[in-house]
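Asker: Show me how the following folds:
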Amino acid sequence: APGRETPPPPPPPPGSEPATVEPAPAPAPAASPQPGIAPENVPKWTPTPPPQKEAVPEDPNAAIARAKIEEKLNQDTSGGIRDSILAQARKTVSSGPVKIGEEGKAPPPPGPAIGKFELSADDLIAQASAEEEAEAAAYAETPEERAALAEHPDTIARSRMGANVTSIGTHFGVWAPHAEMMTLCIYGGKPDPLRPFDRDAPLPEPTRYEMNRGDDGCWRLEVQQVGHGWRYAFEVTMPGGHTFTRRDPWAREAEFDTDVCYIWDPRKFNWLPFQRRPKEELVIYQLHVGTFTGRNDPTLGTEPGTFVASVRKLDHIAEMGFTAVQLLPVTEFGGSWGYNPRMMHNVHGPYGSPDDFADFVNAAHKRGIAVFVDCALHHGAANGNSLWEYDGWGPDENGGIYFERSGDTGWGQGFAFWKQEVKDYLAGVVDTWLGEYNCDGIRIDSAHSMSPDMCKEVTRRAREDYPDRFVVAEHNPEGAFVVHDLGADSVWLLSGCDDAAAMTWQYNGNFDQLEYMVRLKGGYGGNAQCVKYLLGSHDQCGKRPGHSHDLGHWVGRFGGRMEWRARATARLWWGVMCAGQGLPMMFMGTETHQDGHWHVDEDAKFDWGLLNMIAEKGVDNGALYAKQGMAHVKAANEVRVKHKALTMGDYKRTHRDDNNGILACERYYQNDETGEKERLIVVVNAGDGQWDEQGMYGVAIGGQWENCAGFEEVYNSQSAEFGGWENSGNKQRGVIQQDNDQLMICIPKLSVLIFKMLWGGAPAAVDPDVEHAKLAAAAAQSISALQ
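Answerer: Coordinates of the predicted model:
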């Protein structure tokens, strides 16, 4: 209709159940099931007809009322209205008006009201006609209005699985094709915001509503007046009467040890504005929420290992210049690290609530930090798996509807990727985490452990619906095909860490291996198409004695934090990542040169004590080295983000020294539209050779550029404030002029240097002797004045 901006909510779909309909009577199993108890030793069965309900003698008054309705309907009512009203009449007058508490029924708990229907035939016809008119008005006449109707929140909510809040209540949907009956259980009434539910208290007896089965094996029901914060679960009845409760696989929150779920309306989240950076400017900090906080940190002031606690430590990440945080899985999981998911769409209960996670995202965005979540979509948890034999069917221990005909992934039983229902469930993480929780990216764990079609479905949805977000996939073998064929934005590079470790004790002469840690390998088309973690991710830092191989934190692998070479090479490889192509990523604790390995044990968590001690040079209290490490990470991150030549520029090798392990390259960026241009020279020394002002090293950089005013050093990984030594580089030399095709420079061992080309007229080079004479003269003049 002209002038209408938003269509009214569509009517509830056929089969929906308003709160004014009496709840279905509870089935009568041998023993009343309790939430959290899965079926045991479920017998094999064959479908049987549903039991016939006992006939109820009809009230004579009801027959008279229905006859009047039919007579009235036959006069001038459409067939659709006639059928609708007859159905309503059969429900409402078959045994007289229903009143709360009558016929021995206990009054229902606070919640969906059970109304009474005492409408006359004229009232019913008028009501149905009004509903038909509203429905006709809702269905627009133009393609544009029909498209707007399809995007109406209620239309979307009623098309989805799980519990989705509508304008009149909540629509529930669950896939359980082998169930004989599905019942929605509502526990208690409306939540009190001032007094949250006591999760340790016994559950109240639920109000039960029988759900309606569709031809697709999905059961649906819409209940009025039930909304955000209400508690619910599903009750599965198998042929033969065996009954048990199940969680909602799509729940946004569930009690960790029971089947009770909570309805969450994501529209209640209040998101702060956040300007997402270009993908090339991402500098990533990887952390595990459960172990990031609490160890040796008495001033934390809240329960450690939670979203709330992590918010209090975001400044630590922001102050070092990281622009993104990569969280290990925060979906509900079994085990320790998060890679054995029990559910895919609800937050891990021990970490906090959906509101707590939303607050974490907002807090990160407020500090300019993007938030990425890690999703293990290839298998389910071995213990506490809510999806295993979900509707009771699972012959030969095949796992049931979510797992049948799938093999072992090496991590556990794989999902049934060949089923569209399973693909929709797994790919739905895109809408949950990028949409509802406003996250900025997803990491797909072990993409090689799922079907290519499954991976493509996730990346397609992200690309089409959230084009400004970031999807990185871990795949073994790695390669640019993960971007070009599987649709990811970036590839999680597995090989770099081992390559860096192979030449840490001593440069091994493999120059090509060194160069591939600086530049992109063949096939990649942009600086953001791979994520590098030369110093280790959770996989390497978490390897501990008794496992496949003992690695641990970087410095712990090479002698510990007291070993200078271990700290120097940590600076070297982080400098390589920040100066080279690809996106740099660091695992928590690496910045402070934390020793040992990472795990969930108390003595293996992130150690805040390293930051809280008083730094004393030469004393092994860890504080000095922690502060030096953080100062270096901050400098490297800032120089990367500040220079587009590093984040978006081309790569061109200008110098190769196989014997000494020295590489020089040109990183150049130019924007023809804005006229912006930048040229940097990066020098990497992976060996132990060293050159100072008494014997400098000539690095080939190509011919003299027009308008080149010289070069100045903007970064040196061996600066004294990072743990190197005074005048190890070229900062004190000021502007350095090119000598033919070379740049004569000081190069410290195990270092990365970055030089920025200056544009315009060439300023005079700084002569150290002249500067020293000036300072001496000024000092003498000051002394003379004091006398």
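
Asker: hey, let's count contacts and neighbours off CA atoms from now on
Answerer: OK.

Asker: got the contact list for Q742?
Answerer: G698, V699, A700, I701, G702 (CA atoms under 8 Å, 6 or more residues apart in numbering).

Asker: Quickly find the element holding the first one.
Answerer: G698 is located in strand 697-700, with elements delineated by DSSP states H and E.

Asker: what helices or strands is that strand leaning on?
Answerer: Counting contacts by 3 or more CA pairs under 8 Å, 6 or more residues apart in numbering; DSSP states H and E, strand 697-700 is packed against strand 650-657, strand 742-745.

Asker: Now the element after the last one, going C-ward?
Answerer: What it means is strand 742-745. Once the chain leaves strand 742-745, the following helix or strand, as judged by DSSP H and E, is strand 751-759.

Asker: before we go on, could you also do this sequence so I can check it against the first one:
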Amino acid sequence: MDSSKQTGKGKDSSLPDISDIEALTRAEHPDPFSVLGPHGDGEDGQYIRAFLPGAVSVNVVARDGGEVLGRLDDSQVPGLYVGHFPQARGYLLQVDWGNAVQTSEDPYSFGPLLGEMDLYLFAEGNHRDLSSCFGAQLIEVDGVPGVRFAVWAPNARRVSVVGDFNGWDGRRHPMRLRHPSGVWELFVPRLQAGEAYKYEILGAQGILPLKADPVALATQLPPDTASKVASPLSIDWQDGDWMQARAQLQRHDAPLSIYELHVGSWQCEVDDVGEIARQYTWPELAERLIPYVQQLGFTHIELMPIMEHPFGGSWGYQPLSQFAPTARFGSPDDFAAFVNACHVAGIGVILDWVPAHFPNDTHGLAQFDGTALYEYANPLEGFHQDWNTLIYNLGRTEVHGFMLASALHWLKHFHIDGLRVDAVASMLYRDYSRKSGEWVPNRFGGRENLEAIEFLRHLNDVVAHEVPGALVIAEESTAWPGVSQGTDQGGLGFSYKWNMGWMHDSLHYIQQDPVYRAHHHNELSFGLVYAWTERFILPISHDEVVHGKHSLIDKMPGDRWQKFANLRAYLSFMWAHPGKKLLFMGCEFGQWREWNHDQQLDWYLLQYPEHRGVQKLVGDLNRLYREQPALHEQDDVAQGFQWLIGDDAANSVYAWLRWSKDGSPLLVVANFTPVPRAGYRIGVPLAGTWQEVINSDSAVYAGSDYGNGGGVVTEELPSHGQGSSLALNLPPLGVLILRPVAG
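Answerer: Here you go, the predicted model:
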């Protein structure tokens, strides 16, 4: 068959209008499908047009038979190839680029791809599986494999997908706009996983810096910033037993003890002089971390954000790819396999997740289509002064749905057991960290961010429905009521709230020289005034061991012996206190140095008995915490706790009982002075022998081994409202935990 010659003269209908031609060559055409690809000639034939700047020649090949049907002629417009064929047939374009010949289907021969329901749900803010719909999806269309790209840019004049496959030329693959959703889409046939890509967007003021895909499933390794086409997750999940039992394992009356870590600096490969040679990959980390966490007895690990982020110094808290695990430690499949290995080992995985703000890097979400799309337009609402970041406009339905889909992506596709939501306080208040005149009131004139509150409530309701048993934890530091109360009762619906008040008070107390602690006695007991108002996690997190705050052991007063004794007593106090537990890496063995994300933990310290002693104590505390229902069953209700001694400020002694649901008690006694106290009388509810199950001053923890020989028998002397009492030897800067021996 002959293709028609293009002369540019007369009324040759194979040529588009001159305005269309000019818009194509300037890469400004808003609807490339109206010009490019196959178009009927009014009879049985078709015109085919292709815009291929840099091509030497273009042949048209039959898709079903492979024979050459003809060629497209170059027009007077460089790069525009056109031709007429008397019979419409499926075809391939055979493009000679001078140094290579490429044969593939024409991207502009395919019709609209995204379903109307997908677009409707996205516009409504309720598309629950956006990561399987938007971004770069490996699919087949009419039996042709390739990649469907889809991106939301409603105010763009033109969007192109660019990458190595088209020389990063925005003229080559302009996309189709789907009205009225503002979503642009294009199917690029024969494209495969691993391709790097970005979007070239023409905004109202011109072409923007190339943008990474907001719904990318994989990325290049920073500092490179392109998105990558990812294969669907291919993981042989073997965690069925864990997933089936998870809802029970994560009930509010179950033990929850969390080891928080930064993946890039927990443990690394070092060179001969001790400098970091490289960070471990997910498989290597699994080999080392999982046995360690099992040895320490934690129920869960919590990873500081592993979503892709451009600046490592943000520790992940300024992420730009809310759907892609960072490329620093391997592929998405590698990360999924890591989660699977944790579950097989009986360890839950919690991720830090950041819906509050995002960095303003030009390749990211900022001014994505030339307008404030993901962020508030007004900097008094949309700019975070503390972090120089931008605030998500969660009142916009598409942004609300985007973040909701991100949360579900990790929980459902990666089997994540919980999300710890970062910076919730900054989301709740429009005047957070702002002075008068620096913030915009809500529609009622108040300071509450109604859109963010609605988002958080919706998030928790959706997670409870879609992923029953998963945890959503709030890092929230204000007196906002009902953070962990159900949304049906007016609360925010979180599973737990970080108890920042307990953390501040208890750390302030423990940093006092013991001689002054009598004047701060209520700082350790005050947390019990409000302990039942929320379901709490007691957090000693990364934030407490950076930026000049000193490491946990280096906060402790006194000489070396007293520092270790104080640390052991503080950790024992924490584990015996109502509330779930969270401890940052390095605290479990008394690292002296503040945490540095560019260095691994100081593992060499474990050659010293004092450091090994702290580590052993944490393991023993975790095992006791998991084995003794009194320590976890009722830590969110007043019935689980009973003061015996809360007012002995002179001696800095506290004593209380923890109760299980079946009425079994544990006795906790803390002496926060370096003075051993012999025969200290404490009333107890049951007569008989009380066994010492933890003595933080024991020799096995490198303590002075002052105590009660493993147990003590009650005397018939009433005390503290109890019929019997114990005369206990209280170790210096020590905590005792005792249980009655049946019998």
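
Asker: Quick check: TM-score for this pair?
Answerer: Between these two chains, after superposing, the TM-score reads 0.73 (TM-score structural alignment, normalised by the length of structure 2); 610 aligned residues with a CA RMSD of 4.1 Å.

Asker: The strand holding G698 of structure 1 vs structure 2, mean deviation?
Answerer: When structure 2 is superposed, strand 697-700 of structure 1 averages 1.0 Å from its matched positions, counting by mean CA distance after the TM-score superposition for structure 1.

Asker: okay, that strand sits on what stretch of structure 2?
Answerer: Aligned by TM-score structural alignment, strand 697-700 of structure 1 falls on residues 680-683 of structure 2.

Asker: just to revisit the earlier point, G560 of structure 1: which of the helices and strands packed on strand 697-700 of structure 1 is closest?
Answerer: strand 650-657 (30.1 Å; CA to CA).

Asker: By neighbours, which of the contacts of Q742 of structure 1 wins?
Answerer: Neighbour counts for the contacts of Q742 of structure 1 (other CA atoms under 10 Å) peak at V699, which has 24 neighbours.

Asker: and that residue, what is it in contact with?
Answerer: Applying CA under 8 Å, 6+ apart to V699 of structure 1 gives the contacts H655, A664, Q742, L743, M744, I745.

Asker: Just give me the closest of those to V236 of structure 1.
Answerer: Once CA to CA is applied, the member of these that ends up nearest V236 of structure 1 is A664, at 66.2 Å.

Asker: Which residue in structure 2 aligns with the closest one?
Answerer: Match for A664 of structure 1 (TM-score structural alignment): A655.

Asker: sorry, back to before: what would the contacts of V699 of structure 1 look like in JSON lines with distance to A89 of structure 1?
Answerer: As requested, those are exported to JSON lines (distance: CA to CA, whole Å):
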{"residue": "H655", "distance to A89 of structure 1": "88"}
{"residue": "A664", "distance to A89 of structure 1": "85"}
{"residue": "Q742", "distance to A89 of structure 1": "94"}
{"residue": "L743", "distance to A89 of structure 1": "93"}
{"residue": "M744", "distance to A89 of structure 1": "95"}
{"residue": "I745", "distance to A89 of structure 1": "93"}
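
Asker: Relative to T92 of structure 1, which of those is nearest.
Answerer: After measuring the contacts of V699 of structure 1 against T92 of structure 1 - CA to CA - the closest member comes out as A664, at 84.4 Å.

Asker: Name the helix or strand for that closest one, please.
Answerer: strand 662-670.

Asker: and that strand, which residues are buried?
Answerer: I662, L663, A664, C665, E666, R667, Y668, Y669, Q670 (16 or more other CA atoms under 10 Å).

Asker: residue in structure 2 matching G582 of structure 1?
Answerer: Checking TM-score structural alignment: G582 of structure 1 goes with G579.

Asker: Give me the distance between that match and L456 of structure 2.
Answerer: 23 Å (CA to CA, to the nearest Å).

Asker: Next: S321 of structure 2.
Answerer: 20 Å.

Asker: And C587 of structure 2, by the same measure?
Answerer: Counting by CA to CA, the gap from C587 of structure 2 to L456 of structure 2 is 31 Å.

Asker: can you map out the helices along the stretch 1-150 of structure 2?
Answerer: 18-25, 116-124 (DSSP state H, counting those that start in this stretch).

Asker: Check those for me and report the most buried one.
Answerer: Mean neighbour count, computed with mean count of other CA atoms under 10 Å, is highest for helix 116-124 among those, reaching a mean of 17.

Asker: Which elements pack onto that helix?
Answerer: Using 3+ CA pairs under 8 Å, 6+ apart, helix 116-124 of structure 2 sits against helix 397-408.

Asker: Could I get the full set of strands for the stretch 201-350 of structure 1?
Answerer: 207-210, 212-213, 218-224, 231-237, 243-246, 253-254, 261-262, 284-287, 324-327 (DSSP state E, counting those that start in this stretch).

Asker: The first one vs structure 2, average distance?
Answerer: Its matched residues in structure 2 lie on average 4.7 Å from strand 207-210 of structure 1 after superposition (mean CA distance after the TM-score superposition for structure 1).

Asker: Quick check: which helices or strands does that strand pack against?
Answerer: Packing partners of strand 207-210 of structure 1 (3+ CA pairs under 8 Å, 6+ apart): strand 181-187.

Asker: likewise the last one?
Answerer: Applying 3+ CA pairs under 8 Å, 6+ apart, one finds that strand 324-327 of structure 1 contacts strand 284-287, strand 370-375.

Asker: Equivalent analysis for the fourth one, please.
Answerer: Strand 231-237 of structure 1 sits against strand 181-187, strand 243-246, strand 261-262, with contacts defined as 3+ CA pairs under 8 Å, 6+ apart.

Asker: how about L327 of structure 1, what's its partner in structure 2?
Answerer: So, by TM-score structural alignment, L327 of structure 1 is matched to L303.

Asker: Could you look up the next helix or strand downstream of the strand holding G698 of structure 1?
Answerer: With secondary structure assigned by DSSP H and E, strand 697-700 of structure 1 is succeeded by strand 708-716.

Asker: Understood, closing this out.
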